[in-house]
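>>> kindly return the folded structure for what I paste below:
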Amino acid sequence: MVANPSLVLKKIDEIVFENQEAPTITEPTDVIVQVKKTGICGSDIHFYQHGKIGNYILTKPMVLGHESAGVVTEVGPGVKYLRVGDNVAIEPGVPSRFSDAYKSGRYNLCPHMRFAATPSTKDEPNPPGTLCKYFKSPEDFLVKLPDHVSLELGAMVEPLSVGVHACKIGKVKFGDTVAVFGAGPVGLLTAATAKTFGAAKVIIIDVFDNKLQMAKDIGVVTHTFNSKTDGDYNDLIKHFGGQPNVVLECTGADPCVGMGVNICAPGGTFIQVGNAAAPVKFPITQFAMKELTLYGSFRYGFGDYQDAVNIFDANYKNGKDKAPIDFERLITHRFKFDDAIKAYDLVRSGCGAVKCLIDGPE
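Below you'll find the predicted structure:
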């Protein structure tokens, strides 16, 4: 048996290291990846603290991690485009190839999706997470990283893809004025996507000045607004110089949803990206009178991972010193695999980490 050191969530409040059996090639298009970098996502912390998110309930142990990049170590005989030694970003959710959602091009909505480090809703083993030494994936759910896109950036392709999908759903385009609620990793990367898509003005709204400063420092916004200290939605509109025609809500928080509808321009678009722990109030009268369009956005779909890699590629094509957006500054904490539990406890403590990365096992 080839050892596969893994980080396992046993139950609420209990994470342990385990040596599991390494995956093997079983299908012609299988690829084995040695995981090198993994980011901690808010969903990981939810399962760690509460053992559930919505219908996904932890009833048996699972390997953590789904924001990862690594190096190809083995390929099946049917693999066409990847070679041993390639650096890749791992798309962590694989749908059923037979579902209507998959065949219609919306595989992120597949009811049979096997998503890394997400408890199974059926009586079957949990899908393995990526916080391990070796991870198996179909070739078409891996994206090769260009030479100047690092493995650390590769681990951020997953959250960036969430922003890419949301901006595509909302049809963000050149010249738009965009408001983003929430300056966490997803909010910052969604704002970066909106800017990359050509938005003329991007404002990000949060209640923490250090997060708003981060948005300024990395170059993803034209404006920031602290909704706790800078005023109400009328003050926000005045500060922004008008009403945004696109609102991307990345918090799921009741006040943000309400403010988002209130500031959105008549005929505008509201995209709900963030998840809420409980039902939220929604200003339906304002929404109707403005004839707003509402979209839900869930994870990412066909082409979003590749587009996220392309955003990194274009951003760094002239070198780090000339990059318009300093994505790497989002990485505020780095840990060795042996300290992975400390990393989870740090993020869980609410210490102000933006993106925490964990090295793969050596």
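
>>> C-alpha from now on. contacts and neighbour counts both.
Will do.

>>> which strands and helices sit next to the helix or strand where V257 lies?
In this structure, V257 sits in helix 254-263 according to DSSP states H and E. Applying 3 or more Cα pairs under 8 Å, 6 or more residues apart in numbering; DSSP states H and E, we find helix 254-263 packed against helix 233-240, strand 246-249, helix 284-289.

>>> for the comparison step, fold the sequence that follows:
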Amino acid sequence: MAAQNLSFVLEGIHKVKFEDRPIPELKDPHGVLVNVKFTGICGSDVHYWEHGSIGQFVVKDPMVLGHESSGVISKIGSAVTTLKVGDRVAMEPGIPCRRCEPCKAGKYNLCEKMAFAATPPYDGTLAKYYVLPEDFCYKLPENLSLQEGALMEPLGVAVHIVKQASVKPGQSVVVFGAGPVGLLCCAVARAFGASKVIAVDIQKPRLEFAQNYAATATFEPGKVAAEENAARLIAENGLGSGADVVIDASGAEPSVHTGIHVLRTGGTYVQGGMGRSEITFPIMAACTKELNIKGSFRYGSGDYKLAVELVASGKVNVKQLITGVVNFQDAEQAFKEVKAGKGIKTLISGIEA
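Next up, the predicted model:
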């Protein structure tokens, strides 16, 4: 008998299984049922698989993994007006309460009761079917594939980071970390008009990819003091008194230090990468240069919509980041390969309806 809703479930550290679950019901008239077609593997998915927790979020009960997905609408609620059965969509995987102060202030990514896919206790999208509100599904233009649609999630993260940085035409931007989000930050910064986009990483293959992808230059830091790396980065790239914008997509403490030192007076620093919960910080440099320092968390109003438009218009290429597609039944092996650092972005194909 064919599985109804085969799902990839995390039971504990390095313990996963395939489980057939009931097809989720549409309880809200504005909801839609999506047949998931492609799901990207994110670092947070791998972290839950490796450690069973991220900060205060601990896997206590079996949880379906995955949150970077695209799919095809297979059923719609009675009040749905913007989508129909058969529409191809990018899936925004966090459902806010819409009632708390952050939600009402237009910052629903900071919702106090956010139900985010594959963040305990909420199940993720690595299943045959998944339910979302219609306004959290973004119809894909004809020139966008479902594989590209699955990358709207990390691109949405990058769009939010670059918007937080208020990147303007002609500015210089330094991006620390050339993983998927860092690479996409480079691409979005270029699309926003940045004239210099310098990718920083300690892995040569990643820097080579970044150079061919969206960075105008790359920098490999040495095992020296942060001030020394910053001075060399500024000199090698003709940044004068320093960069206009620094984005950290690595979460690594040395990157944070170097980033603060590489900025010009009055520059903007955005922390997008998550590393250890507490680090030492060059507070003197941040104060005396009167830096604008911001955090960035997931994505908010308009970010997914802009992500789709950037790819549809050809300003950002996400297809280049897809380095592998595996069958649903090979999901565990895909996790192992991502953990081993293979490829840029691996996708898991879904199960046909």
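
>>> could I get the TM-score for this pair?
Both chains were compared after superposition, and using TM-score structural alignment, normalised by the length of structure 2 their TM-score is 0.95; 346 aligned residues with a Cα RMSD of 1.4 Å.

>>> doesn't A178 make contact with A210 of structure 2?
Yes - using Cα atoms under 8 Å, A210 of structure 2 and A178 qualify as a contacting pair, with a distance of 6.7 Å.

>>> hey, what's in contact with both of those two?
In the contact map built from Cα atoms under 8 Å, 6 or more residues apart in numbering, the residues linked to both A210 of structure 2 and A178 are A199.

>>> now, of the helices and strands packed on helix 254-263 of structure 1, which is deepest in the fold?
Per-stretch averages of neighbours, counted by mean count of other Cα atoms under 10 Å, single out strand 246-249 among these, with a mean of 30.

>>> in the stretch 251-362 of structure 1, which spans are strands?
In the stretch 251-362 of structure 1, strands defined by DSSP state E, counting those that start in this stretch lie at 269-272, 293-296, 331-335, 355-359, listed in chain order.

>>> check the stretch 1-150 of structure 1 too.
For the stretch 1-150 of structure 1, the strands identified by DSSP E, counting those that start in this stretch occupy 3-11, 14-21, 30-39, 52-53, 56-57, 62-63, 67-75, 87-90, 93-94, 114-115, 134-138, 142-144, in order along the chain.

>>> mind checking which of those strands is nearest L330 of structure 1?
L330 of structure 1 lies closest, by Cα to Cα, to one member of the strands of the stretch 1-150 of structure 1: strand 30-39, at 11.2 Å.

>>> the closest one vs strand 331-335, what angle?
On the basis of axes from the mean of the first three to the mean of the last three Cα atoms, to 10 degrees, strand 30-39 of structure 1 is oriented at 110 degrees to strand 331-335.

>>> superposed on structure 2, what's the mean shift for strand 30-39 of structure 1?
Overlaying structure 2 shows strand 30-39 of structure 1 at a mean distance of 0.4 Å from the equivalent residues (mean Cα distance after the TM-score superposition for structure 1).

>>> what does that strand rub up against?
Contacts made with strand 30-39 of structure 1 from outside it, assessed by Cα under 8 Å, 6+ apart, are listed as 23-25, 65-76, 78-79, 130-139, 151-152, 154-156, 355-361.

>>> hmm, which of these are the buried ones?
Buried residues within these, defined by neighbour count using 16 or more other Cα atoms under 10 Å: 23-25, 65-76, 79, 130-139, 151-152, 154-156, 355-361.

>>> residues in contact with the nearest residue to K281 of structure 1 once chain neighbours are set aside?
Excluding the flanking residues, the one nearest K281 of structure 1 by Cα to Cα, 6 or more residues apart in numbering is D254, at 6.1 Å. Residues in contact with D254 of structure 1 (Cα under 8 Å, 6+ apart) are 280-282.
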